[in-house]
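Peer 1: fold the following, please.
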Amino acid sequence: MGRVRKVFTGPLVIAVLVVVVGGVGFGMYWFQPWKLWQDETVQEALPGGAAEPAAPPAAAPEPADEPSDEPSDEPSDEPSDEPSDEPPASPSPATGPQTLASGELITHEHATSGTVKLVRLDDGSHLVRLENLNTSNGPDLRVWLTDAPVKQGQAGWHVFDDGKYVSLGKLKGNKGSQNYALPRDVDPSAFSSVSIWCDRFDVSFGAAELGRA
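Peer 2: This next block holds a predicted model:
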């Protein structure tokens, strides 16, 4: 007669299975590995960009006056040789967004490229603009304005939370061109770099040094 094997299905095995399943679920939520294969492209225009001036409407031609032999008391349109007391017209001030500083993104933990610009708008507000961004997706990515130096290689992965920094919000997309407004009480001259920062694992995906324009 064959030997019958008993399968133990007591509370301990059930508890172990619950812990394993829970651990796998938490790990998937925490690391979100599927994001590494998911791209999100966000394209935003620069606010207040200068528009092409509209062409003025063509004026209707005025009827020509009949020539007259009589002298006229009307002032002549002929140019005068006498100097004018009128000051020369000053050029109108430049309008539209102004780039105060810019830099190129370098790779840190993930391959990253693109241009970062610090821009002042007509109303006096400031924003950080990412142009042609290309990086990896990931969990809890933020755009940080910091005073940390940008270093190549692993030496630069974790330095951006060592000093002063301002989070400008979650990264809108890992590809494209996007705008991130600075809070009104933030002095942009106190910062020198921008990092695409993974807040969950305290690591920089990529960063740019801001060189003054």
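Peer 1: for the rest of this, base every contact and every neighbour count on C-alpha atoms.
Peer 2: OK.
Peer 1: center of this protein - which residue?
Peer 2: Arg129 (2.4 Å; Cα atoms, centre = their mean).
Peer 1: isn't that one up against Leu182?
Peer 2: No. At 10.6 Å, Arg129 and Leu182 do not qualify as touching, with contact defined as Cα atoms under 8 Å.
Peer 1: re earlier: next up, the contacts around the residue nearest to the centre of the chain.
Peer 2: 46, 116-119, 177-180 (Cα atoms under 8 Å, 6 or more residues apart in numbering).
Peer 1: can you confirm it is in a strand?
Peer 2: Yes. Under DSSP: H, G, I helix; E, B strand; the rest coil, Arg129 sits within a strand.
Peer 1: distance of it relative to Asp185?
Peer 2: According to Cα to Cα, to the nearest Å, Arg129 and Asp185 sit 18 Å apart.
Peer 1: with Val21 instead?
Peer 2: Noted for Val21: a distance of 47 Å to Asp185, by Cα to Cα.
Peer 1: just Ser136 next, same as before
Peer 2: Taking Cα to Cα, one finds Ser136 at 31 Å from Asp185.
Peer 1: the structure of the following sequence is requested for comparison with the preceding one:
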Amino acid sequence: MNRRSFVVLVVVGAAVLALAVGPTLVEMFAPERSTTVAEAGPGPGAVTLATGTFEGADAAHEVSGTVSLVREGDTHYLYFENYTQTQGPDVFLYLTPQGDPSTREQVAAGVKVLVDGGADGGESTKEGTFRQELPAGVDPTQYRGVSIWCDDFGVPFGWATLDAE
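Peer 2: Down below sits the predicted model:
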């Protein structure tokens, strides 16, 4: 095989590989798109149990806004206000026993909370002001932190400590 045939073969092979693998790589690494919402705040009779302010992990992983743990009747939820975050692949919300949850161990000790209306069945892609009901059986008194965490790469995007009101 001469040099020219070899170069053509390599170029064609690379193009076929890019077409075959490219969409998978884009899906793995492309950030989700956020949705900005402006939902109603806590209703009458709601009790705010704890509140925290988000802190971003670094310049590439930013989170801001506030989060409150609220009880309304027998239902507990997290209420996000003026919430924004850097988007990424497979970024989820975790409620954790420890405040300022920024490590894999701290997040693993918590519970994943799927965001209603979030991308791909619960990723953290909503921004603005909204509430997220906690899963049944979760005792909110056992948790002091909220982490925004990338499951794919095991890195924090940001966190908040829930301080009692």
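Peer 1: and the TM-score between them?
Peer 2: Here the TM-score for the pair of chains, by TM-score structural alignment, normalised by the length of structure 2, is 0.78; 154 aligned residues with a Cα RMSD of 2.6 Å.
Peer 1: filter the contacts of Arg129 of structure 1 to the buried ones?
Peer 2: 46, 116-119, 177-180 (16 or more other Cα atoms under 10 Å).
Peer 1: which of these fall within helices?
Peer 2: Using DSSP state H, no member of the buried ones among the contacts of Arg129 of structure 1 falls in helices.
Peer 1: of Val21 and Asp185 of structure 1, who's got more company?
Peer 2: Counted by other Cα atoms under 10 Å, Val21 of structure 1 and Asp185 do not tie: Val21 has more neighbours, with 11 against 7.
Peer 1: ok, now which ones touch the residue nearest to Lys126 of structure 2 when sequence neighbours are not counted?
Peer 2: Closest residue to Lys126 of structure 2 apart from its sequence neighbours, by Cα to Cα, 6 or more residues apart in numbering: Thr35 at 4.9 Å. Going by Cα under 8 Å, 6+ apart, Thr35 of structure 2 touches 125-127.
Peer 1: distance of Thr35 of structure 2 from His76 of structure 2?
Peer 2: In terms of Cα to Cα, Thr35 of structure 2 sits 23 Å off from His76 of structure 2.
Peer 1: related to what we said a few turns ago, select from the contacts of Thr35 of structure 2 the one having the most neighbours.
Peer 2: Thr125 (27 neighbours).
Peer 1: that one contacts Val63, correct?
Peer 2: No. Using Cα under 8 Å, Thr125 of structure 2 is not in contact with Val63; the gap is 11.6 Å.
Peer 1: and the next element down the chain from the helix ranked longest in structure 2?
Peer 2: Longest helix in structure 2 by number of residues (criterion: DSSP H): helix 3-29. Using DSSP states H and E, the helix or strand that follows helix 3-29 of structure 2 towards the C-terminus is strand 35-38.
Peer 1: from Trp30 of structure 1, how far out is the corresponding residue of structure 1 for Ala136 of structure 2?
Peer 2: Aligned by TM-score structural alignment, Ala136 of structure 2 pairs with Arg184 of structure 1. To Trp30 of structure 1, Arg184 of structure 1 is 33 Å away according to Cα to Cα.
Peer 1: higher neighbour count, these two?
Peer 2: Between Arg184 of structure 1 and Trp30, Trp30 has the larger neighbour count (other Cα under 10 Å), namely 13 against 10.
Peer 1: for the residue nearest to Ser34 of structure 2 when sequence neighbours are not counted, give me its contacts.
Peer 2: Leaving aside its chain neighbours, Ser34 of structure 2 sits nearest to Thr125 (4.6 Å; criterion: Cα to Cα, 6+ apart). For Thr125 of structure 2, the contact set (Cα under 8 Å, 6+ apart) comprises 32-35, 87, 91, 115, 118-119.
Peer 1: okay, the residues you listed in TSV with distance to Val10 of structure 2 next?
Peer 2: Output for these, formatted as TSV (distance: Cα to Cα, whole Å):
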residue	distance to Val10 of structure 2
Glu32	33
Arg33	35
Ser34	39
Thr35	42
Gln87	36
Val91	37
Val115	45
Gly118	42
Ala119	38
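Peer 1: need the contact list for Glu109 of structure 1.
Peer 2: For Glu109 of structure 1, the contact set (Cα under 8 Å, 6+ apart) comprises 154, 157, 203-206.
Peer 1: next one: Thr112 of structure 1
Peer 2: With contact set as Cα under 8 Å, 6+ apart, Thr112 of structure 1 has these partners: 105-106, 133-136, 205-206.
Peer 1: quick one: which of those residues is nearest Thr99 of structure 1?
Peer 2: Using Cα to Cα, Leu105 is the member of these that lies nearest Thr99 of structure 1, at 16.5 Å.
Peer 1: Pro164 of structure 1 pairs with which position in structure 2?
Peer 2: You called it Pro, but residue 164 of structure 1 is Lys. By TM-score structural alignment, Lys164 of structure 1 lines up with Gly110.
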